[in-house]
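> Starting from these lines, generate the structure:
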Amino acid sequence: MQRIKQGDDVIVLVGRDKGRRGKVESILGDRVIVDGINLVKKHAKGNPQMGDPGGIQEKELSIHISNVALFNASLKKGGRIGFRTNDEDQKERFFLSDSSSVDS
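This next block holds a predicted model:
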C-alpha cells in the first residue's frame, strides 16, 4: 500500500511551487504528477495530418514523491502517513500527527 495515491490532495514541500496544493493525477514509480503544479513551457512542432497545432504549450512535469505531503484538512497543513489495521483486519492509512484516518 502506497502512502500517496492517485486522487489524493497533496501540498508541495520544496521548490518554486512550495505551499501550493493540488490533486495527484498519476504516479510514475517514485514520482507524481500533480494537477497545476510544476508547469513548464514546451515548444512543440505542429503536425497538420493529426490536426495538432504547433507552438508553445504548458505541460505538467513530475515531482519526486518525497517533495509532496498528503494534505490534512483538519490541521490545514501537510501530514505524515502511517498504516494500521482496522477492526475488519483491513489495512488503512492514517495521519501520524492525529488519529484521524485518511478517506481512501
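
> contacts and neighbour counts: CA atoms only from here.
Will do.

> Please enumerate the strands of the protein.
9-12, 21-28, 31-34, 39-44, 55-60, 63-64, 68-72, 77-79, 81-85, 91-95 (DSSP state E).

> Please give me every residue in contact with the residue most central in space within the chain.
In the chain, the residue lying closest to the centroid (CA atoms, centre = their mean) is Val24, at 3.3 Å. Applying CA atoms under 8 Å, 6 or more residues apart in numbering to Val24 gives the contacts 5-10, 32-35.

> Now it. Nearest residue, chain neighbours left out?
Val34 (4.5 Å; CA to CA, 6 or more residues apart in numbering).

> rewinding a little: winner for burial among the strands of the chain?
strand 9-12 (a mean of 24; mean count of other CA atoms under 10 Å).

> any idea how far it is from the chain center?
6 Å (CA atoms, centre = their mean, to the nearest Å).

> Need the residues that contact it.
Residues contacting strand 9-12 (CA under 8 Å, 6+ apart): 18-24, 67-71, 77-78.

> next up, for comparison:
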Amino acid sequence: MAAKLRKGDKVVVLAGRDKGKRGEITQVIPTEGRAVVQGVNMVTKHKKPTQTGPGGIEQMEAPIALSNLAIEDPKDGSPTRVGFKILDGGRKVRVAKKSGETIDG
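Alright, predicted model coming up:
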C-alpha cells in the first residue's frame, strides 16, 4: 500500500500534548505506525558517559502515532486527509482531499 505520510512532509499534530504544533517528518517507522516529527513530542533522555562522548541530559524527539498526524494542505496550510489519483502517464500521486491539490509533483 502506498504511504500517505512520507519523510519530508509538513504535518500538523491532531491529538496529544503537542496538539496544534506543526513540523516536518524526519523519519517514518511503518512497522510501528509511527513517525518522528521535528520539534514535536520532545522527551528528556539521560545519557551515560562513554569513551566517545560525555553523558548528560539530552532533549530528543520521540515517535508519534501516524493517526495523530495530518498533512498540511499545500494551498492554505490547514490539516487535510490524503487521497490518491492516477495521472495520464499512469503515475500515482497523492492529493489533498480538502483542496484537490497534488502533494508530490
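
> Kindly provide the TM-score of these chains.
In this superposition the chains share a TM-score of 0.92, using TM-score structural alignment, normalised by the length of structure 1; 102 aligned residues with a CA RMSD of 1.1 Å.

> related to what we said a few turns ago, farthest pair in the contacts of strand 9-12 of structure 1?
Farthest pair in the contacts of strand 9-12 of structure 1 (CA to CA) is Val24 and Lys77. Separation: 16.4 Å.

> What is the neighbour count of Asp103 of structure 1?
Neighbourhood size, Asp103 of structure 1 [other CA atoms under 10 Å]: 8.

> still on that earlier bit, tell me which of the contacts of Val24 of structure 1 you also see in structure 2.
Using both residues aligned by TM-score structural alignment, their matches' CA atoms under 8 Å, structure 2 keeps these contacts from the contacts of Val24 of structure 1: 5-10, 32-35.

> residue farthest from the centroid of structure 1?
Gln49 (34.7 Å).

> For Lys21 of structure 2, list the residues it contacts.
12-13, 40.

> Just to check, Ala69 of structure 1 is in contact with Phe95?
No: Ala69 of structure 1 is beyond contact range of Phe95, at 10.8 Å (criterion: CA atoms under 8 Å).

> For those two, list the residues in contact with both.
79-80.

> if I look at the alignment partner in structure 2 of Phe83 of structure 1, how far off is Gly8 of structure 2?
Residue pairing (TM-score structural alignment): Phe83 of structure 1 is matched to Phe84 of structure 2. Distance from Phe84 of structure 2 to Gly8 of structure 2, counting by CA to CA, to the nearest Å: 18 Å.

> Run a quick check on Lys75 of structure 2 versus Lys97, I expect a contact.
No: applying CA under 8 Å, one finds Lys75 of structure 2 not in contact with Lys97, separated by 11.3 Å.

> give the contact list for Arg31 of structure 1.
If you count contacts by CA under 8 Å, 6+ apart, then Arg31 of structure 1 has 62-65 around it.
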